[in-house]
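Novice: Structure for this input, please:
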Amino acid sequence: MGNRLSKIYTRTGDDGTTGLGDGSRVGKDSARVSAYGTVDEANSCIGLVLASELPDDVRALLVAVQHQLFDLGGELCIPGHAAIFEADIERLEAQLDAFNEPLPPLKDFILPGGGEAAARCHIARTVVRRAERETVNLARHDAVRPEAVRYLNRLSDLLFVLARVLARASGHGEVLWNHERRKA
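Specialist: Just a heads-up that it's a prediction; the model follows:
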């Protein structure tokens, strides 16, 4: 691939529009831009998780996820484009099952925390959930392949499980919600 971004600013967006991958222009506040922009934000949050001390298997998985999120952003930026497939969702599910299997069953809600890496993973999870909501909103107005929504749904579940794994690996442990705290 050649030098595609030789000039970072183009001034074409100064009127409040941006170019989609198919060459069309839409408002920067459009549902499509919100969806792929939030996917980009989620990818950045995963980058922040990757800046933490992580087990090698978690690191490798999150790097692969970053590439898939970039693909998903492209799918959302180019109407009609397909980049996320059933096999991608199945791989997430397999990883989710593998990381979840050794964890104890949940009996209480978990608060975001459990050490730096786990807390960052919780932030990434919530941003992925927002990306999912933005993508569902886009699907109400424009064609969106169901794989995009399902991928984001599964990814947020995976990030929740990884936050649990990271909280335990760090020695901080999970932060449980104390629902009894108001009874006095």
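Novice: From here on, just use CA atoms for contacts and neighbour counts.
Specialist: OK.
Novice: Do you have the helices of the chain handy? List them.
Specialist: Under the criterion DSSP state H, the chain contains helices at 31-50, 56-77, 86-100, 116-141, 146-170.
Novice: want to try a markdown table for those helices, with distance to Glu180 as columns?
Specialist: A markdown table is the format used below for the helices of the chain (distance: least, C-alpha to C-alpha, whole Å):
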| stretch | distance to Glu180 |
| --- | --- |
| helix 31-50 | 32 |
| helix 56-77 | 34 |
| helix 86-100 | 27 |
| helix 116-141 | 23 |
| helix 146-170 | 22 |
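Novice: of those, which approaches Met1 most closely?
Specialist: helix 56-77 (16.5 Å; C-alpha to C-alpha).
Novice: Could you tell me the angle between the direction of the closest one and that of helix 31-50?
Specialist: Orientation note: helix 56-77 sits at an angle of 170 degrees relative to helix 31-50 (axes from the mean of the first three to the mean of the last three C-alpha atoms, to 10 degrees).
Novice: how about the helices of the chain in a markdown table, adding distance to Asp15 and mean neighbour count?
Specialist: Written out in a markdown table, the entries for these read as follows (distance: least, C-alpha to C-alpha, whole Å; neighbours: other C-alpha atoms under 10 Å):
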| stretch | distance to Asp15 | mean neighbour count |
| --- | --- | --- |
| helix 31-50 | 15 | 21 |
| helix 56-77 | 19 | 17 |
| helix 86-100 | 37 | 15 |
| helix 116-141 | 22 | 22 |
| helix 146-170 | 30 | 21 |
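Novice: now the other sequence, so there's something to compare against:
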Amino acid sequence: MVVLSKIYTRTGDKGETALGDGSRVPKQSPRVAAYGTVDETNATVGLARLHATGELDAALARIQNDLFDLGADLCRPNPSADDQAEYTPLRIVASQTDRLEAEIDEMNTRLTPLRSFILPGGSALAAHLHLCRTTCRRAERLAVELAGLEETNADAVKYLNRLSDWFFVAGRIANDDGKDDVLWVPGATR
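Specialist: Take a look at the predicted model:
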């Protein structure tokens, strides 16, 4: 259980922060950038949920929990040393990505194939889901960059890749199953 009785600690006042294993790194480190952007993605999901109801809202709630799992995963370096840790670190697992894929497939059964790119927008929920998608893509790019520099859980990167696809398809669902998608018209303002 987490107990937060004091929010500020002053330990980061000189530009460093603690990772999940207790080591300290500069706040601009690739690892902090990656999990910080996952946190930002989670905040955009919170905004989207203001407009969501029913099963879509429940799915977004599951995703928010997954994103906390993902932040915990990314803030803990050296996945190969997990078996030597004092406790088992929380890691994203393949079944979380599999669930996203199953949900994407289910949502896709309601949609007609796209014949054009779509612009972010339509309903308020769809616009927020597109913001989730683009923020998630940035988190993915940062996680891929981190994976090129340090050992990282490969399932974490896969999850982010699939999640951005989930947001895209959910955005179409939020636009009356794609009927209210805003289509890109190439060169329309020339």
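Novice: before we move on, the earlier item: mind checking the helices of the first structure for the one nearest to Gly2 of the first structure?
Specialist: Checking the helices of the first structure against Gly2 of the first structure by C-alpha to C-alpha gives helix 56-77 as the closest, at 18.5 Å.
Novice: List of residues touching the closest one?
Specialist: Helix 56-77 of the first structure has contacts (C-alpha atoms under 8 Å, 6 or more residues apart in numbering) with 20-22, 32-33, 35-37, 39-40, 43, 46-47, 50, 81-84, 144, 148, 162.
Novice: what does stretch 119-138 of the second structure give?
Specialist: Counting by C-alpha under 8 Å, 6+ apart, residues outside stretch 119-138 of the second structure touching it are 37-38, 40-41, 44-45, 47-49, 51-52, 160-161, 163-165, 167-168, 170-175, 180-184.
Novice: Quick one: distance of it to the chain centre.
Specialist: Shown here is stretch 119-138 of the second structure, whose average C-alpha point lies 12 Å from the average C-alpha point of the whole chain (C-alpha atoms, centre = their mean, to the nearest Å).
Novice: What distance do you get for the counterpart of Gly171 of the second structure in the first structure to His141 of the first structure?
Specialist: With TM-score structural alignment as the criterion, the equivalent of Gly171 of the second structure in the first structure is Ala163. When distances are taken as C-alpha to C-alpha, to the nearest Å, Ala163 of the first structure and His141 of the first structure turn out to be 34 Å apart.
Novice: Could you verify my assumption that Lys158 of the second structure touches Gln96?
Specialist: No. Counting by C-alpha atoms under 8 Å, Lys158 of the second structure sits too far from Gln96 to count as a contact (9.8 Å).
Novice: can you tell me what part of the second structure stretch 125-133 of the first structure aligns to?
Specialist: For stretch 125-133 of the first structure, the aligned range in the second structure is residues 133-141, judged by TM-score structural alignment.
Novice: Please name the residues that touch Ala163 of the first structure.
Specialist: Residues 114, 117-119, 121-122 are the ones in contact with Ala163 of the first structure under the rule C-alpha under 8 Å, 6+ apart.
Novice: before we move on, what about Asp108 of the first structure?
Specialist: 176-177.
Novice: Aligned to it, what sits in the second structure?
Specialist: Applying TM-score structural alignment, one finds that Asp108 of the first structure aligns to Ser116 in the second structure.
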